[in-house]
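Trainee: With the sequence up front, the predicted model follows.
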Amino acid sequence: MARAPKAVPATKAAAEQTRPRWWTRLSLPGVETYSNSLRTVVINLALLVVLAMALPLVAAQFARDQILIQSISIPGGLQATGLTPDVAANRLWDGIQQIDVEANSEKSSVNVLPEGKKVTFAIPDAGISVDSLVFYARQFFNLHETVVSGEFRCSDAACTPAGVSLRLRIYGAELKVIELPPMRSDTEAQYWRKAAAEVMAVLDPFTALAAEASAHPTNAATIARRLILTNHPDAEWAHNILGNIRRNAGDGEGAAAEYKAAVAIDDRFIIGWANLARVTSELATLKGDPTLHDEALTYADRVTELDSEGPKEPELRGDLAWERGEMDAARDFYLEAFRRDPLNESYQNKVAIMLYGANRFDESADMARAALEVNPGNETSLVVLAKYYRDRNDTENLNRIYRDAAEFQPENAAAQAEHAGVLMEQHDFAGALARIDQALLIDAKNLAYQLERAAALSRLERYQDALAQLDLAEALSPNNPEIVYRRGNNLTGLARYAEATVVYQQYLAMAPQGEHAFMAEAFIRVVEEEAAAAAKAEAAPD
């Protein structure tokens, strides 16, 4: 006979029914159920946060405009010199960085990167490259990534460096092929700079023309006009460059017209308004028309409206005050610009140059020293202080500022060479040799540095070493009269007068009106007179 279930006392059942709901959640089954639900909610929220963070990054990968420089194919003969495919890609990138620096523009340029420096991502333990997924997805949506590649070609079996030429291809929405001429007498740095200029003319025409504006204004003006005629997005910048070119050429009216065209395209173009104010003030001085100074101030007011907190506004007002001859007001404006942009020593340098021109030499030197505290290698500050110290025959401080600049920039060949030049002036030829050696370690094919080293060796009376150095220089610049003349000087130092005479005659044939023609003719005349006297003495009867 089955046993009947044990009955729950009425009082216990009633007690359980009267307990609050939170009490049941504190039981083990209730806690477990609640923790599972909470864990699910937390995980879902975390996934949602990760997704929200990842979506902009993924979208940025699809929309990125990064330009990659792939390895450049190098013949075996050139690779033996150390120019590997990856090194070539990096040299092209160096050239592009140089173009960007030479452009000296506030407009942002394209983002170019050698493929070897690109950071790649992969899913751990899965072997799946995130970059590959993005690449193929971009291809599917016809979002082409710009890639630069190419190869060197030899003109002969020996693949001599002077005969090699570079062909580059720029892959993007369309293919662009760039054919460069053979290297010939260019140094590697010059050749890579030319290659970079051609690449930037395709990728970022404005930066390319800005870099050409100082050295080749005609070329830059041609590129600028093309950008304007094709309604390029950088048309206002092109007008600004044309204005700068005309202003540098002394055409103030033409420059003002270009700047006005720039601000007509973009009424918020600060650089255009600032340059329009400057050239209008210059025209006021040139024409003796004070109303143009007032007009320049109205353009400056527009700059203030657009950027009242930045350094451009006080710098502009300093330029205008300087043009009006108000030196103290200009100084105060420039120092206000420096206060707003304390890592830019150019404002202090403007004060130094202005005060030096006003014969306030001590104040100018103080400002140049302050600028060097911000950047010990600044060329403008060094030039101002060098003139100040030379005028006072202060060789100790002159040497100190150039030494500090060289030590501050140990990888800057020009800084090493400039200090070498100062040491040569002070007849510290051993110190100059050490500095110029450092410059040549950085830029071995710089002709000026080669000649400076030969000069230091010659002053140390190491004439044979100087001749060997001149041979290296001649390999860079064949048929150079300066090298020929210096060879004659060193042969003279070795008392090899007959050889020196032949070399001086060679110099005169190359440069009959050259800088050293008088000295070469004088030496030949002296040697011939001595030879004639010796022959006469030998022929005379005993």
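Mentor: Cool, the structure landed.

Trainee: going forward, measure contacts between C-alpha atoms and count neighbours the same way
Mentor: OK.

Trainee: Need the three-state assignment for the residue nearest to Leu113 when sequence neighbours are not counted.
Mentor: Of all residues not flanking Leu113 in the chain, Leu68 sits nearest, at 5.1 Å (CA to CA, 6 or more residues apart in numbering). Judged by DSSP: H, G, I helix; E, B strand; the rest coil, the three-state class of Leu68 is strand.

Trainee: okay, now the one to match up with it:
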Amino acid sequence: MAFVLAILIFIPILASQFLRSPVLIEPIAVPEALAERGMTSEVVASRLWDGLRDANALARTSKASVDAIPNSQRVQFSVPDVGLSMDSIVRQTRRFFNVYETRIAGEFVCSDAACAPEGMALRLRVLRGTSEVIDLPPVGQQNLRQYFTGAAIQILSILDPFVAVSAISETEPVRATALARRLIRQHHPDAKWAHNLIGNLRSTAEDYRPALAEYRAALALDPQFTIAQANAARALRQLGDPVASRAEYDLIRARLPQSPEVQEGYAELAIGAGDIDAAVEYLKRAAELDPTSPHYFARIGEVEMARGNIDQAKDWFTRSLAIDPAYPLALSPMFTLLAAGMDLGGGEALLRRAADFEPQSAEVQALHGAALTFLDRPAEALAAFDRALAITPDNAELLYQSANMLQNLDRQADAVDRLNRAIALDPYNPAPIFSRGTSLAITGHNAEARADFQRVLELDTSGTQYGSMATSFIDILDGLDAAEAAESAAP
């Protein structure tokens, strides 16, 4: 009886393991020089695992994606004294039926014996019966986390193309649209998600009629696709058709009576009709249905602020930030209200809590740096900007802002280095060129400073402050040159 019971338990477990198809990340081969610095094979596999999670976070989609895990993190069951393991049985069964599990393998290659980080390049193989090779460029000046996220997006482009497309949609909307169209033409199983993504990109560009057409196309593939239907209702409202919009929300409510998104939709329709009190009640109901979301409290705060109830708006923003101290729809207006009331210390404390809560958000770290700049605390502001740059090292605006803090700390050489990077990334922006000119002038490099100020005059055709200040600096340099010439000519 015990044997029969064991078999009855073992068979469903075996079946579930066979049907479940996680993506296994094998240890990534690394050169010895890299392993000596702590980047072992298992560490690189774990970094790639982190990259897959970051890529899924960038995609911001509710669609389920691949289930990946490093081979070293997998729990394996074995039968004592027999030498058999659940993993080996499942693997042999898969091979018998020619159903191969998906594995990711590869190696890090160095460009020289020292294995300098900027010369490292990753080659990956996605193995699932066949082998597909991914060659990534050298790491260069990229942050390692960004590098592994980029590698993960390349992997997802093979294993889950829609999620890969969604992950680049914010930074590369044109490319994302073209790739989503390709999925649709291929009649990919995720074609409905591709239509919905294109609709979202059109909505972001305030091109609502084509967006509505995409949502309708998604619903033609799956009439029960609630996300697309809610987006269609929103697009109809933005196109000025509240009756059709409400009809869509009513259909969703009939299917999902506890949907907070429907209550929010009704609230937006009430705002459009001028019934603000009803809108607030709808949003309160949405907050009750989804008590862990900071969004609905923040939206009530926005509504109250729009009708001049500043104290009530602050209360609602505070309730939103109690759930998520870094929620942008509450954080930004709350900081604005505090700053308008000349409570810069309170605003800085608000942003400090947000930065501590969301250390991987470059936007929040940068906002905290800006607040510290207003308070004339350059060393702390520089540290905040540095935290933001650790996340997005190629952000020209952050490089410029942090360079200004270095100038305030009289670290002109370091400021010039950062400004050089900012100018390389944004060569037609006069602001970092002007700042570099001031640092060069302070350190006595007058010829290079003059060249920068002349370049500012070429770029600043609109007559902003940079042009007038560049002219003033050129006049000062001319005076210094004239004085030096006169002193040299004196007997």
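Mentor: Yes, it's here. Everything numeric in this text was worked out from a predicted model, so none of it was measured.

Trainee: about what we covered before: which position in structure 2 pairs with the residue nearest to Leu113 of structure 1?
Mentor: Counting by TM-score structural alignment, Leu68 of structure 1 lines up with Leu24 in structure 2.

Trainee: Surely its match and Tyr100 touch.
Mentor: No. Using CA atoms under 8 Å as the test, Leu24 of structure 2 is too far from Tyr100 to be in contact (11.5 Å).

Trainee: Comparing the two, which residue is more hemmed in?
Mentor: Of the pair Leu24 of structure 2 and Tyr100, Leu24 is the one with more neighbours under other CA atoms under 10 Å, namely 23 against 17.

Trainee: Which stretches in the stretch 251-400 of structure 2 count as helices?
Mentor: With helices called from DSSP state H, counting those that start in this stretch, the stretch 251-400 of structure 2 shows them at 260-272, 276-289, 295-306, 310-323, 328-340, 344-357, 362-374, 378-391, 396-408.

Trainee: wait, which of these is closest to Ser72 of structure 2?
Mentor: When the helices of the stretch 251-400 of structure 2 are compared by CA to CA, helix 378-391 sits nearest Ser72 of structure 2, at 27.4 Å.

Trainee: And Arg302 of structure 1, how close does it get to Glu323 of structure 1?
Mentor: Arg302 of structure 1 is 19 Å from Glu323 of structure 1, where distance means CA to CA, to the nearest Å.

Trainee: Neighbours of Pro56 of structure 1, how many?
Mentor: 11.

Trainee: Counterpart of it over in structure 2?
Mentor: Pro56 of structure 1 maps onto Pro12 in structure 2, by TM-score structural alignment.

Trainee: which SS class is that match?
Mentor: helix.

Trainee: Find the nearest non-adjacent residue to the counterpart of Thr373 of structure 2 in structure 1, please.
Mentor: Aligned counterpart of Thr373 of structure 2 in structure 1: Met424 (TM-score structural alignment). Nearest-residue entry for Met424 of structure 1: Ala432, 5.8 Å, with adjacent residues in sequence omitted and distances by CA to CA, 6+ apart.

Trainee: Run a quick neighbour tally on that neighbour.
Mentor: 27.

Trainee: got the contact list for it?
Mentor: Remark: with contacts taken as CA atoms under 8 Å, 6 or more residues apart in numbering, Ala432 of structure 1 is in contact with 419-424, 456.

Trainee: Kindly reformat those as JSON lines and extend each row with distance to Ala352 of structure 1 and neighbour count.
Mentor: Below are these laid out as JSON lines (distance: CA to CA, whole Å; neighbours: other CA atoms under 10 Å):
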{"residue": "His419", "distance to Ala352 of structure 1": "22", "neighbour count": "25"}
{"residue": "Ala420", "distance to Ala352 of structure 1": "25", "neighbour count": "32"}
{"residue": "Gly421", "distance to Ala352 of structure 1": "23", "neighbour count": "22"}
{"residue": "Val422", "distance to Ala352 of structure 1": "22", "neighbour count": "20"}
{"residue": "Leu423", "distance to Ala352 of structure 1": "25", "neighbour count": "23"}
{"residue": "Met424", "distance to Ala352 of structure 1": "27", "neighbour count": "19"}
{"residue": "Ala456", "distance to Ala352 of structure 1": "33", "neighbour count": "26"}
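
Trainee: would you list those residues in CSV and tack on distance to Phe62 of structure 1?
Mentor: Supplementary listing: the contacts of Ala432 of structure 1 in CSV, determined by distance: CA to CA, whole Å:
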residue, distance to Phe62 of structure 1
His419, 49
Ala420, 51
Gly421, 52
Val422, 54
Leu423, 56
Met424, 57
Ala456, 57
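
Trainee: Out of those, give me the two with the largest separation.
Mentor: Across the contacts of Ala432 of structure 1 (CA to CA), the longest gap, 12.9 Å, separates His419 and Ala456.

Trainee: Can you pull up the most central residue in structure 2?
Mentor: For structure 2, Leu58 is the residue whose C-alpha lies nearest the centre (CA atoms, centre = their mean; 5.1 Å).

Trainee: Apart from its chain neighbours, what residue comes closest to the equivalent of it over in structure 1?
Mentor: In structure 1, the residue paired with Leu58 of structure 2 according to TM-score structural alignment is Glu102. In this structure, Glu102 of structure 1 finds its nearest non-sequential neighbour in Ala211, 4.8 Å apart by CA to CA, 6+ apart.

Trainee: just Ala321 of structure 1 next, same as before
Mentor: Nearest non-adjacent residue to Ala321 of structure 1 (CA to CA, 6+ apart): Ala330, at 5.0 Å.

Trainee: Pro430 of structure 2 too?
Mentor: Val456 (5.2 Å).

Trainee: how about the one you found, what does it touch?
Mentor: Applying CA under 8 Å, 6+ apart, the residues contacting Val456 of structure 2 are 430-431, 433-434, 466-467, 470.
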